[in-house]
Each structure stands twice: as structure tokens, then as C-alpha cells.
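Novice: Test case, fold it:
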Amino acid sequence: MDKISIIAIVMGLTAIIAGQAIEGGNIGSLLQLTAFMIVIGGTMSAVMLQSTPKQFVAGMRMIRWIFLPPPQDNERLIREVVNWSQTARRGGLLSLEGYVTQQKDPFTKKALQMVVDGAEPDVLRGVMEVEIGMFEHARKQAARVWESAGGYAPTMGILGAVLGLIHVMENLSDPSKLGAGIAVAFVATVYGVGSANLFFLPVANKLKHLVAVEIAQKEMVVEGLVAIANGENPRIIESRLRSFQAMHE
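Specialist: Below you'll find the model as predicted:
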């Protein structure tokens, strides 16, 4: 559980509500269903329109990473690769065949199988770099769903403000309806700017960081397996992977 994400969201909402209360404003005035529908509904529809169904669904699924990020145990990964190198040094590359079926990650499984099959190091690196490129592209496209939402939300807030003012102008003769229209106008702007800068854009940036971490882990796997295919010493492989890890922290 990523506790800092929970703290950040609670802190942001608390700051807005507390600020409203300190200024003597009515907290209930921030709760406007009409403004929420215009901003969030409009933002999501715009994002859906620009995305493919696969990209949009992937982006929605990635939101759980904000609270439950993918495993990032680089130490375990280094130990595993070093263990493979020691096994290969003792029994040859074919001795790694037993590890292939143990892999749950399709990327690692494919790379390890190529080593067992005797693929040349350059071929191994080339094939797996293409895999990494495709994986990175798909992940980044999914993360951009939230980045796009951060771009559209403020504009939808302005749209909500204009609609609210139109409602006000239509009812100038009835003062009892003016307050509701003005409230929708200003609260829609708050929703648009607030959701973009307190949620959508931070979420997009965090997802892009987590994708970069995933890519670095895959690159470590490729680096280690290429070294194993080259017959390098396990200690040298471990040292290289730790240097690689330090570069991407």
C-alpha cells in the first residue's frame, strides 16, 4: 500500500475544505452535482473520444497503482539473475531450463527461454529490446489517459462556468434563482482546476514514474541474461546489475 498517495489526497481535500471554512464559507456550497457532472462527465467523454478502447481500459486499470504499485524488489531480481548465472556456469545454459517454467512474468520467461535455446547475445538483446519498446509504448499510452484528463478538466470547468452564467442571465428577473446559477459557475471552475492539479496530473506523473521503474527492471533482466549468454563471471554480473540499479534509482 502506497501510504503517501492516500495522505496526499486527504491532505489536498482537507486544505480546500479547511480554507473554505476558515474564510467563513459554507462547505456545502462546494458540493454541486451539476458542476460535477459537467466537469467529470465532460472530461471523461473527451478522454474516451481521443483514446482507443484498449488504451482507455488500460488507463482505468492502472489507477490502482497509485495505491498498490507493482512490486519493485530489485534486490530479489539481482539475486535471482546471479543464481541463474551460477547455475549456468556449473551446468551450462541448458541447466537453466528448469527456471523457465517457474517464471510468472512472460517477458522474463521468453528471455530466459531464448538463453536456454542458445540464442546469440546480440540477437537476444535485439529481440527483447523490441519487446521492451512495445511494452513501454502501451504503458505510456495508458498513463496518458490521465494526463489528457488533466488537460481537459480545466476547460470543462470553464464550460461549466459559462453554462452557469447563462443560467443566471436567463433568470435575472427571478433573484431566487441567481444564487444557484452563480454557485454552479464558480464551483465548476473549482472542480475543473482542482481535479486537474490535485488528481489527474499528479496521477499521470506517478504512473509514468512507475512505468519507468518497470522498464528499468526489464532492462536489468536483459542485461543479466545477455551477460550469462556471454559466459561472464557471476560476480561481474552482480556488480554490473548493482551499478545499473544505482543509475535508475
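
Novice: make it CA atoms for all contacts and neighbour counts henceforth
Specialist: Will do.

Novice: what about the helices in the chain?
Specialist: Assigned by DSSP state H, the helices in the chain fall at 3-22, 33-36, 42-50, 53-62, 74-91, 97-100, 106-116, 121-170, 178-195, 201-229, 234-247.

Novice: Show me what the second one is packed against.
Specialist: Contacts of helix 33-36 with other secondary structure elements, assessed using 3 or more Cα pairs under 8 Å, 6 or more residues apart in numbering; DSSP states H and E, are made with helix 178-195.

Novice: what comes up buried for the helix it packs on?
Specialist: Buried residues in helix 178-195, defined by neighbour count with 16 or more other Cα atoms under 10 Å: 178, 180-195.

Novice: Distance check, the most centrally placed residue in the chain against residue 151.
Specialist: Nearest residue to the geometric centre of the chain (Cα atoms, centre = their mean): residue 207, 1.9 Å. Separation of residue 207 from residue 151 (Cα to Cα, to the nearest Å) stands at 16 Å.

Novice: Second chain to compare with the first, below:
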Amino acid sequence: MDIATLFGIIIGFSLVIGAIVLGGTTAIFINIPGMMIVVGGSFAATCVNFPMGEIVQSIKAAIKIFSSRKTTTNEVVTTMVRIAEISRREGLLALENIKTQNPFLKKACLLIADNADSNVIRDALRIEIASMKKRHAICQDVFKKLATYSPSFGMIGTLIGLVQMLSRLSDPSAIGPAMAVALLTTFYGTIMSTLIFQPLAGKLKSRSLHESLHLEIIFEGAKCILENNNPRTVYDKLSSFVPPQERRYDR
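Specialist: Here you go, the predicted structure:
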């Protein structure tokens, strides 16, 4: 689980809610029609902009941020070194039996076991990397669009509220409460954009860069194992991907 994401969202909403509670009445910040306009309108516009499959994929990717454990770069390097040790000890064909939930790593192991040409490995894995980046870019774009639409629909809700307020100018006592309700939709839209959608888009971008780096490590490791399956040599090459203070090699 990504603690930083959960922590940030909880702290952000806690600060906003705390400021509301300290300011007095909290009930005035609850407006169901305003929430319907902002939430419903934002997702409706997103459905117009993207196919439903891409929206569902983006939501799953966002959920995965909270549920999946983040693999470190050092762990990926260590995995490739272990694979090099197996290939040196048992031969390249032994890599066909490597058990892993990473389909990219599995493909790399099969290509190594087949003693494929380095150009074949390069082309196959490069296509995988490019495809992964495109999928991740779509997920990021969905949340970027939501971050754009939610304040806009908040403004639409405010305009609706202002029209309703102006229609009751004959009653001065109703102007203040009506104005407050009109501003709430802008508040909802800004909160959703600033605390949810934009941070999730940024987190997905960070995860994408992180995973791209890991795929590059697997790609370079696969080539190195084919050229020279000495585990120490593999580590020396792949350790360049790891910050110097985090490098470690357990023989």
C-alpha cells in the first residue's frame, strides 16, 4: 500500500474539514444538488471524452496505487542478478521455469532461454515498454481531464445558484443564504480537483516513470545475461540505475 498517497489525502481533507468545524456551523457546507452537478457533471464529461474501457482502466489503476506494494529499483536489480546466477548454474534453458507474476520479466526469461538474438530481445521488450507507457498516459489523462472539468462544473453550479438568487431579489433576507449555496459548487469543484484528481494524475505519472525504469532494468539485464551471465558483471551494469547510497549486492 502507498502510505504517502493515503496519508496526503487524509491530511488534506482533515485540514479542510478542521477549518470548517472551527469556523462554526458545518451543515451550511453540505449541498446535495451542488455535489450532483460537480461529481455527476465531471464524470459525464469524462465519459464523453474517453471510451468507458479507458475510464474503468484508469479507476483500477488509481485503486492499485493504494492496494499494491511498490517494488524498489534495488529489488528489480537483485532479481536480475538472481536470474543470472540461475542461468550460470543451471543453463539458459532453466529460465523457462522461472515463476513470476511480472509478464514482462517472464517474456524476458523466455527470450533468454531461447537464446534469442539481442536485436530480437530489444525489439520485443521495447514494444512492451512503449505499450505500457501509452496505457499509463491514458490513465493520467483521464484524471487530468477530471481535474479540469470539476472546477468548471463548480462554476456552472455557481451560475445556476446566482440565477436562482437573482430571481429572488425581492426578498433581501434570502440573498445571503442563496449566495452561500451558489459558491459551494465552486468549493466542491476546487476541492475535488486539488485534493483528488490532480494528485492522482501526478501519482500515476510517478508510478509510470518508476515502472518504465524497472522495465529498462529488465531489458538491460536480459541483454547482459545473454552476453555474459556472470552475476557480478550483471550487477555492475545494472547498479548504475540505483542511487549510489542505496546500492547493495548480496552474494
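
Novice: Could I get the helices of structure 1 in a markdown table, plus columns for distance to residue 68 of structure 1?
Specialist: Output for the helices of structure 1, formatted as a markdown table (distance: least, Cα to Cα, whole Å):
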| stretch | distance to residue 68 of structure 1 |
| --- | --- |
| helix 3-22 | 9 |
| helix 33-36 | 27 |
| helix 42-50 | 23 |
| helix 53-62 | 10 |
| helix 74-91 | 17 |
| helix 97-100 | 27 |
| helix 106-116 | 21 |
| helix 121-170 | 15 |
| helix 178-195 | 21 |
| helix 201-229 | 11 |
| helix 234-247 | 22 |
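
Novice: ranking the ones you listed by burial, who's on top?
Specialist: Across the helices of structure 1, the average number of neighbours (mean count of other Cα atoms under 10 Å) peaks for helix 178-195, which reaches a mean of 22.

Novice: And it against structure 2, how far off on average?
Specialist: Comparing helix 178-195 of structure 1 with its match in structure 2 after superposition yields a mean distance of 1.8 Å (mean Cα distance after the TM-score superposition for structure 1).

Novice: Tell me the counterpart of residue 206 of structure 1 in structure 2.
Specialist: Alignment note: residue 206 of structure 1 maps to residue 203 in structure 2; criterion TM-score structural alignment.

Novice: Okay, that match and residue 210 of structure 2: tell me how far apart.
Specialist: Taking Cα to Cα as the measure, residue 203 of structure 2 falls 10 Å from residue 210 of structure 2.

Novice: does the residue nearest to the centre of structure 1 really touch residue 66, like I thought?
Specialist: Yes - contact criterion Cα atoms under 8 Å: residue 207 of structure 1 and residue 66 qualify, at 7.3 Å.

Novice: Can you give me the distance of the residue sitting furthest away from the middle of structure 1 to residue 181 of structure 1?
Specialist: Distance from the centre of structure 1 peaks at residue 173, with 49.7 Å (Cα atoms, centre = their mean). Per Cα to Cα, residue 173 of structure 1 is found 13 Å from residue 181 of structure 1.

Novice: again with residue 74 of structure 1
Specialist: From residue 74 of structure 1 to residue 181 of structure 1 the distance is 55 Å (Cα to Cα).

Novice: what do you get for residue 106 of structure 1?
Specialist: Relative to residue 181 of structure 1, and taking Cα to Cα, residue 106 of structure 1 is found at 55 Å.

Novice: Same check on residue 201 of structure 1?
Specialist: Taken as Cα to Cα, the span from residue 201 of structure 1 to residue 181 of structure 1 is 29 Å.

Novice: got it, and residue 114 of structure 1?
Specialist: 65 Å.

Novice: Tell me who's in contact with residue 234 of structure 2.
Specialist: 80, 81, 84, 221, 224, 225, 228 (Cα atoms under 8 Å, 6 or more residues apart in numbering).

Novice: for residue 3 of structure 1, same thing?
Specialist: residue 67.

Novice: From residue 204 of structure 2, how far out is the alignment partner in structure 2 of it?
Specialist: Under the alignment (TM-score structural alignment), residue 3 of structure 1 pairs with residue 3 of structure 2. From residue 3 of structure 2 over to residue 204 of structure 2 the distance is 15 Å, taken as Cα to Cα.
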